[in-house]
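K.L.:
predicted model, plus sequence, below.
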Amino acid sequence: MSAAVAAIILAAGRGARYGAQSNKLLVEIGGQPILRCVAAAALASRARRTIVVTGHARHEAEAALHGLCVDFRHNPDFASGLASSLRVGLAAAGGADGALMMLGDMPGVSPSTLDALIAAFEADKDCAAIVPAFRGKRGNPALLSRALFEQVAELEGDTGARDLLRSAKGVVQLPVEDAGILADVDTPADLLRFRRS
């Protein structure tokens, strides 16, 4: 049976490690902003909705996704850290059965990987989450079941769901052949690696 899964793209942070000169999510790879690459992957997947949580440089992020069928949700409290953006995204997911928690600075994750996560989620109705792993190493995005939404919404500060996913029961690790689940753009050197690959 098909599950209603929302893709939630977290794009609210300042990207301080990249440097203050530019918003890393707007830097281009292959002629498109990083954030647009991430959104395009979500839209090409079986996710029912794509929600983009904005914060820092809100209007620039929205402009980078002009013309795409995404739902924007602004997090005015983005400076408090990642947890506040998780709450905004999950609140926007409404009655979804699950949520793909995507990072706006990971342009290498393929739509087929997202679909594999959704398929694994549909096949295991008792799972709390599906986490992708490349050669044994866990990466992003994780697909959270509705059963975890409340616990994730209680997180505070600059904390993602990683620790929760390590301790929660029913978390399934899904092997994938996609190194993109481990690669984010935190620094200009990371960007150079993407452009060369």
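P.N.:
That came through, no problem.
K.L.:
contacts and neighbour counts: CA atoms only from here.
P.N.:
Will do.
K.L.:
which stretches in this structure count as helices?
P.N.:
34-44, 58-64, 82-92, 111-123, 146-153, 162-167, 188-196 (DSSP state H).
K.L.:
below is structure B, check it against A:
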Amino acid sequence: MMNPFSELSCLCLAAGRSSRMGYDHKLLKKIGGISVIEIVVRQIMDIPFGEVIVVTGARADEIREILEPYPVRFVHNADYGNGLHSSLREGVRATRDNVGFFICLGDQPFSLSERLRAFAEMELNRASLIRSVVTGIPGHPVLVGSNYKDEILAAFDRDSGASYLFQKYDFETLEQPEAALWDLDTPEDFARYGSLKPLTE
């Protein structure tokens, strides 16, 4: 059976300052003894992507050390303070000339493998633009075909990532579990979701 993911890249955006967490950095905080960013990357590695790129920014050395055992490529965004799009652009610039790429967030560790596998039922090509939704509410991951790479590289920095593409172009949606909306941004988020098990043993 053909692997629909082999010609795709996966970008894991892990560059933010985590300012809403206070002293703790959300990606370094642990759930069940494992840091959030490792939980995310471990699930990404369950999918046979052509390549996995982790975009770092704040606390880059610590994140790289945690992920050293995994066969990922690191790209550092020195301008991570300019918003999510600056990290997206650095990740896109590093991708190979392939069919397209997924965008995953480093602070969404729940049911990620399941959410990624759901895309296997969709038609994945250079013109694909597919957004995860939960009863119509936008979530992650999203799939962006390589036809849009030049536009992303030319766009201004903003905190909205690739959402402007979905405002400008026709796109498909993929219904996902509620975990597609669960960001771990604040201590309250960790209190709400931290007792859940993001990994299946």
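P.N.:
Yes, it's here. Remember, predicted model here, so these are calculated numbers, not experimental data.
K.L.:
returning to that earlier point: now the helices of structure 1 as JSON lines including distance to residue 7 of structure 1 and mean neighbour count?
P.N.:
JSON lines is the format used below for these (distance: least, C-alpha to C-alpha, whole Å; neighbours: other C-alpha atoms under 10 Å):
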{"stretch": "helix 34-44", "distance to residue 7 of structure 1": "6", "mean neighbour count": "22"}
{"stretch": "helix 58-64", "distance to residue 7 of structure 1": "16", "mean neighbour count": "16"}
{"stretch": "helix 82-92", "distance to residue 7 of structure 1": "9", "mean neighbour count": "23"}
{"stretch": "helix 111-123", "distance to residue 7 of structure 1": "9", "mean neighbour count": "20"}
{"stretch": "helix 146-153", "distance to residue 7 of structure 1": "13", "mean neighbour count": "16"}
{"stretch": "helix 162-167", "distance to residue 7 of structure 1": "17", "mean neighbour count": "12"}
{"stretch": "helix 188-196", "distance to residue 7 of structure 1": "23", "mean neighbour count": "13"}
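K.L.:
what distance do you get for residue 163 of structure 2 to residue 95 of structure 2?
P.N.:
19 Å (C-alpha to C-alpha, to the nearest Å).
K.L.:
over to residue 144 of structure 2?
P.N.:
Distance from residue 144 of structure 2 to residue 95 of structure 2, by C-alpha to C-alpha: 12 Å.
K.L.:
identify the contacts common to the two.
P.N.:
Residues touching both residue 144 of structure 2 and residue 95 (C-alpha atoms under 8 Å, 6 or more residues apart in numbering) are residue 101.
K.L.:
what's the closest of the helices of structure 1 to residue 179 of structure 1?
P.N.:
Of all the helices of structure 1, it is helix 111-123 that lies closest to residue 179 of structure 1, at 10.3 Å by C-alpha to C-alpha.
K.L.:
now the angle from that closest one to helix 34-44?
P.N.:
Counting by axes from the mean of the first three to the mean of the last three C-alpha atoms, to 10 degrees, helix 111-123 of structure 1 points 50 degrees away from the direction of helix 34-44.
K.L.:
off-centre distance for helix 111-123 of structure 1?
P.N.:
Remark: helix 111-123 of structure 1 is offset 14 Å from the chain centroid, using C-alpha atoms, centre = their mean, to the nearest Å.
K.L.:
wait, what's in contact with residue 22 of structure 2?
P.N.:
Listed by C-alpha under 8 Å, 6+ apart, residue 22 of structure 2 has no contact partners.
K.L.:
repeat that for 10 Å
P.N.:
Applying C-alpha atoms under 10 Å, 6 or more residues apart in numbering to residue 22 of structure 2 gives the contacts 186, 187.
K.L.:
and residue 101 of structure 1, by the same measure?
P.N.:
6-10, 51, 86, 89-90, 140-144, 160-161.
K.L.:
quick one: the most centrally placed residue in structure 2 from residue 55 of structure 2, how far?
P.N.:
The centroid of structure 2 falls nearest to residue 104 when counting by C-alpha atoms, centre = their mean (1.2 Å). Using C-alpha to C-alpha, residue 104 of structure 2 is found at 11 Å from residue 55 of structure 2.
K.L.:
mind telling me what the residue nearest to the centre of structure 2 corresponds to in structure 1?
P.N.:
Aligning on TM-score structural alignment places residue 104 of structure 2 opposite residue 102 in structure 1.
K.L.:
quick check: its match touching residue 12?
P.N.:
No: assessed by C-alpha atoms under 10 Å, residue 102 of structure 1 is found out of contact with residue 12, at 12.0 Å.
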